[in-house]
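Chemist: After the sequence you'll find the predicted model.
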Amino acid sequence: MSSPSANTPLSYKDAGVDIDAGDALVERIRPLARKTLREGVLAGIGGFGALFEVPRRYREPVLVSGTDGVGTKLKLAFEWNMHETIGIDLVAMSVNDVLVQGAEPLFFLDYFACGRLDVDTAATVVAGIARGCELAGCALIGGETAEMPGMYPDGEYDLAGFCVGVVEKSRILTGRDVADGDVVLGLASSGVHSNGFSLVRKCLERAGDALPQTLDGQPLRHALMAPTRIYVQSVLQALARHPIKALAHITGGGLLENIPRVLPEHCCARLAANSWPRSELFGWLQATAGIDDTEMNRTFNNGIGMVLVLAADQAAACAATLRAAGEQVFEIGRIAARGAGPAVRID
């Protein structure tokens, strides 16, 4: 194919950016975003900026923000052509982070970047984002689709998201009241979530032709690509009914690195290793990688996606509320005086 001469007009499409495809995507997104509308939305998709009014039921509202991506889980989405739930992962990573401050997620914006816009793929991803927003009770009110020729290989894209939530100033969770004897509850994860996939991909490479057909009763690919669980609705119910002292979202760094972020310096969490079930998925990952329990618990969530800390006499009632809301809940440990040891000990 010959290059255009110096006198031939060049359009943006000739340069690799298809404005018509972008417009078509916006029209596909509109009804998806409309399904996520909630109180407070003043203007959403299509404007230069989205407008949101903090619900008037808050007397001393404090805004809480969070942003994240999906990490190298995207590489498997590209390889396996599995884009349906990656948007749920994107929403989950931010709304769960906002939640641990005690905040209700209000709205979400996404950023989708690619070299060449495939409207069907992008619409599939955004449908997952809208579904994640529905699960979290927050509105998808805006975002950005960037088509940047030469920046990404064909068939690949990058994804990021941004969430804003709100909490009453007097109800911000800081962990300062966590004390010796408090109970640690763990909520089951739905799988690997969206952390540790660089190691997951190495495990797939190492296993080669010896890959298991199924794990935990589902095909391997579905087990690995299961979307990150969104804990917002169930935990907000628990926060409204029980005096929870701290929450920790178990993401990169696992149990060992995330729980200390919400503990006072004088406290540690002593967890019982066998207090929650071990899935085939995590067993296979550990065996294939050949790593010890410590490395496993600082790389993956290892079956626990969210941790709650509260007084011992409140734990049973809180666990009942969470189970009624659909969570699998396990009492996984207690808070103790830290001393000279690490902030999390799994025995």
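Modeler: Nice, thanks for sending it over. A quick note: this is a predicted structure, and the numbers were derived from the prediction, not measured.

Chemist: C-alpha only now, for contacts and for neighbours.
Modeler: OK.

Chemist: Gly181 and Ala312, how far apart?
Modeler: Computed as CA to CA, to the nearest Å, the Gly181 to Ala312 distance reads 7 Å.

Chemist: These two - which one has more neighbours?
Modeler: Each of Gly181 and Ala312 has its neighbours counted (other CA atoms under 10 Å); Gly181 has more, 16 against 13.

Chemist: in which helix or strand would I find that one?
Modeler: Using DSSP states H and E, Gly181 sits within no helix or strand.

Chemist: cool, and Lys202?
Modeler: Counting by DSSP H and E, Lys202 is found in helix 197-207.

Chemist: my guess is Phe12 contacts Asp20, does it?
Modeler: Just to correct that, residue 12 is Tyr rather than Phe. No: in this structure, Tyr12 is not within contact of Asp20 by CA atoms under 8 Å, at 10.6 Å.

Chemist: which neighbours do those two share?
Modeler: Counting by CA atoms under 8 Å, 6 or more residues apart in numbering, no residue touches both Tyr12 and Asp20.

Chemist: In the helix holding Lys202, which residues are buried?
Modeler: Buried positions in helix 197-207, judged by neighbour count with 16 or more other CA atoms under 10 Å: Phe197, Val200, Cys203, Leu204.

Chemist: can you list the residues that contact that helix?
Modeler: Against helix 197-207 from outside (CA under 8 Å, 6+ apart): Gly71, Thr72, Lys73, Leu76, Leu211, Leu285, Thr288, Ala289.

Chemist: Could you give the number of residues near Lys169?
Modeler: Using other CA under 10 Å, Lys169 has 15 other residues around it.

Chemist: which residues of the stretch 201-347 of the chain fall in helices?
Modeler: Ranges of helices in the stretch 201-347 of the chain, per DSSP state H, counting those that start in this stretch, are 220-225, 232-241, 254-258, 280-289, 293-299, 312-324.

Chemist: which other residues reach the third one?
Modeler: Under the criterion CA under 8 Å, 6+ apart, residues 248-252, 297-302, 304, 343-345 lie in contact with helix 254-258.

Chemist: rerun that using 10 Å as the cut-off
Modeler: Residues outside helix 254-258 that contact it (CA atoms under 10 Å, 6 or more residues apart in numbering): 195-196, 247-252, 269, 271, 294-307, 342-346.

Chemist: ditto for stretch 237-245
Modeler: For stretch 237-245, contacts defined as CA under 10 Å, 6+ apart pick out 102-103, 171-179, 182, 232, 235-236, 262-263, 308-311, 314-315, 317-322, 325.

Chemist: Kindly report the same for stretch 332-347.
Modeler: 178-187, 255-261, 263-276, 293-294, 297, 304, 307, 309-312.

Chemist: Against that first model, consider the following:
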Amino acid sequence: MSQLSNVSLSYRDAGVDIDAGDALVEAIKPFAKKTMREGVMGGIGGFGALFEISKKFKEPVLVSGTDGVGTKLRLAFELNRHDTVGIDLVAMSVNDILVQGAEPLFFLDYFACGKLDVPTATAVVKGIAQGCEQAGCALIGGETAEMPSMYPAGEYDLAGFAVGAVEKSKIIDGTKITPGDVVLGLASSGVHSNGYSLVRKIIEVAKPDLNADFHGRPLADVLMEPTRIYVKPLLALMESMEVKGMVHITGGGLVENVPRVLQPGLTAVLDSKAWTMPPLFQWLQQHGGVADAEMHRVFNCGIGMIVIVSKENADAAFAQLQAAGESVSRIGVIRAREGDEHQTIVS
């Protein structure tokens, strides 16, 4: 027969601090408020996030995406840097839905940890809000999960969810791409948020001083540089001309991502000499002894987004993107596929 306990237990005794959760909500409200845009109904704190689609869309199609930050988080823990991974989180999802022509409307985040550290979580969510501002979307909700014994002390995990809208007639799916079209490459800000398992392995082997100068900045800063968000300049480009295809260079690098927008009978031929691979990638390749083919299959190698336009529009697209602050290179062409060759050839 069980006996009644004389101990009075609380949720805090079990490892969950409700007061810390409440403090985090209050701390992030000002950051979320700065991301508000037309369509948002209500604020942070409700059970569900409400958003009204603008009447400017006649036949709106919703486009959604979800992603995390990957093992870049491990580097963030080791360096105790939590202010930029939130930007990475937003970038990975909004850049993904952008390539189908969607305007990001709102974003939700999921932050999970073993024990909630309010300053750390606040830094992360502040970064998420900064990413949302860059993308022009609203941070309208999320979830903070404090789960004792699920995560080691000082560690957390992140997931993000973006929803956008595109006019049905303006969905970009690659079906209009034809031989002769031009491939433009937009520079990445760094490794972005893919391939960090290999990055960390190379660091383990090379044992560099992460605080040492690397081309004018500490190596740690270069490694943690947040993912570039391409939303605003590319939405503007889509307004001014036909964009036939876009590719967000994420996991799978240049080689695996481009075929996702190509019809079976087409191949993209990219000229690796058309852009300079940034020093960080050169360093990673050198210290890891990584083959060229592996570099192109794992990393963005300096090209974070690809835009495919007609030959006639190539010069105008190049000029507009450059004027918008993007570093642009004309990196390849589309041609008919020969036999069963790979759909992306990097020469």
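Modeler: The structure has been received and is ready for your questions. None of these values were measured; they are calculated from a predicted model.

Chemist: Now the helix holding Lys202 of the first structure on the second structure. Mean distance?
Modeler: Averaged over the aligned pairs, helix 197-207 of the first structure sits 0.4 Å from the second structure after superposition, using mean CA distance after the TM-score superposition for the first structure.

Chemist: That helix relative to helix 280-289, how many degrees between them?
Modeler: 70 degrees (axes from the mean of the first three to the mean of the last three CA atoms, to 10 degrees).

Chemist: Quick one, which of the contacts of stretch 332-347 of the first structure are buried?
Modeler: Buried by 16+ other CA under 10 Å: 178-187, 255-261, 263-264, 267-271, 276, 297, 304, 307, 309-311, out of the contacts of stretch 332-347 of the first structure.

Chemist: Which ones among these map onto strands?
Modeler: When DSSP state E defines the strands, the subset of these inside them is 183-187, 267-271, 304, 307, 309-310.

Chemist: Show me what the longest helix anywhere in the second structure is packed up against.
Modeler: As assigned by DSSP state H, the longest helix anywhere in the second structure is helix 118-135. Counting contacts by 3 or more CA pairs under 10 Å, 6 or more residues apart in numbering; DSSP states H and E, helix 118-135 of the second structure packs against helix 18-33, helix 85-98, strand 103-113, strand 138-146, strand 156-167, helix 231-240.

Chemist: Would you mind finding the most buried of those?
Modeler: Among those, helix 85-98 has the highest mean neighbour count (mean count of other CA atoms under 10 Å), at a mean of 28.

Chemist: which part of the first structure lines up with that one?
Modeler: Here helix 85-98 of the second structure aligns to the first structure at residues 86-99, judged by TM-score structural alignment.

Chemist: That stretch vs the second structure - mean distance after superposition?
Modeler: Counting by mean CA distance after the TM-score superposition for the first structure, stretch 86-99 of the first structure comes out at 0.2 Å.

Chemist: What is the distance between that stretch and the centre of its chain?
Modeler: With CA atoms, centre = their mean, to the nearest Å as the basis, stretch 86-99 of the first structure stands 3 Å off its chain's centre.

Chemist: And stretch 218-233 of the second structure, by the same measure?
Modeler: 10 Å.

Chemist: Just the buried residues of that stretch, please?
Modeler: 219-220, 222-231, 233.

Chemist: returning to that earlier point: pull the most distant pair out of the buried residues of helix 197-207 of the first structure.
Modeler: Maximum pairwise distance in those, criterion CA to CA, is 10.2 Å, between Phe197 and Leu204.

Chemist: can you count the residues close to Val69 of the second structure?
Modeler: Val69 of the second structure has 24 nearby residues by other CA under 10 Å.

Chemist: Return the distance of it relative to Asn313 of the second structure.
Modeler: Val69 of the second structure sits 35 Å away from Asn313 of the second structure, going by CA to CA.

Chemist: Might one say that Gly142 of the second structure is in contact with Asp109?
Modeler: Yes: counting by CA atoms under 10 Å, Gly142 of the second structure does reach Asp109; the two are 4.5 Å apart.

Chemist: Now the common contact residues for the two.
Modeler: With CA under 10 Å, 6+ apart, Gly142 of the second structure and Asp109 have common neighbours Val125, Ala159, Gly160, Phe161.

Chemist: circling back: most neighbours out of the contacts of helix 197-207 of the first structure, which is it?
Modeler: Going by other CA under 10 Å, Lys73 tops these with 22 neighbours.

Chemist: In the second structure, what residue corresponds to that residue?
Modeler: By TM-score structural alignment, Lys73 of the first structure lines up with Lys72.

Chemist: Would you confirm that that match contacts Gly195?
Modeler: Yes: at 8.5 Å, Lys72 of the second structure and Gly195 qualify as touching, with contact defined as CA under 10 Å.

Chemist: and the gap between the residue nearest to Gly39 of the second structure when sequence neighbours are not counted and Met41 of the second structure?
Modeler: Closest residue to Gly39 of the second structure apart from its sequence neighbours, by CA to CA, 6 or more residues apart in numbering: Glu52 at 4.6 Å. Distance from Glu52 of the second structure to Met41 of the second structure, counting by CA to CA: 7 Å.

Chemist: go on, Met246 of the second structure?
Modeler: 31 Å.

Chemist: Likewise for Gln100 of the second structure?
Modeler: 26 Å.

Chemist: now do Phe51 of the second structure
Modeler: 6 Å.

Chemist: Common neighbours of the two, please.
Modeler: Ile140.

Chemist: higher neighbour count, those two?
Modeler: Neighbour comparison, Phe51 of the second structure and Met41: the larger count goes to Phe51, with 16 against 12 (by other CA under 10 Å).

Chemist: circling back to that earlier point, and the helices and strands packed on helix 118-135 of the second structure: which comes nearest Glu59 of the second structure?
Modeler: It's strand 156-167; of these, that one is closest to Glu59 of the second structure (CA to CA) at 5.5 Å.

Chemist: Can you check what angle separates that closest one from strand 138-146?
Modeler: Orientation check (the same axes, to 10 degrees): strand 156-167 of the second structure against strand 138-146 gives 150 degrees.

Chemist: Return the mean post-superposition distance for strand 156-167 of the second structure against the first structure.
Modeler: Counting by mean CA distance after the TM-score superposition for the first structure, strand 156-167 of the second structure comes out at 0.2 Å.
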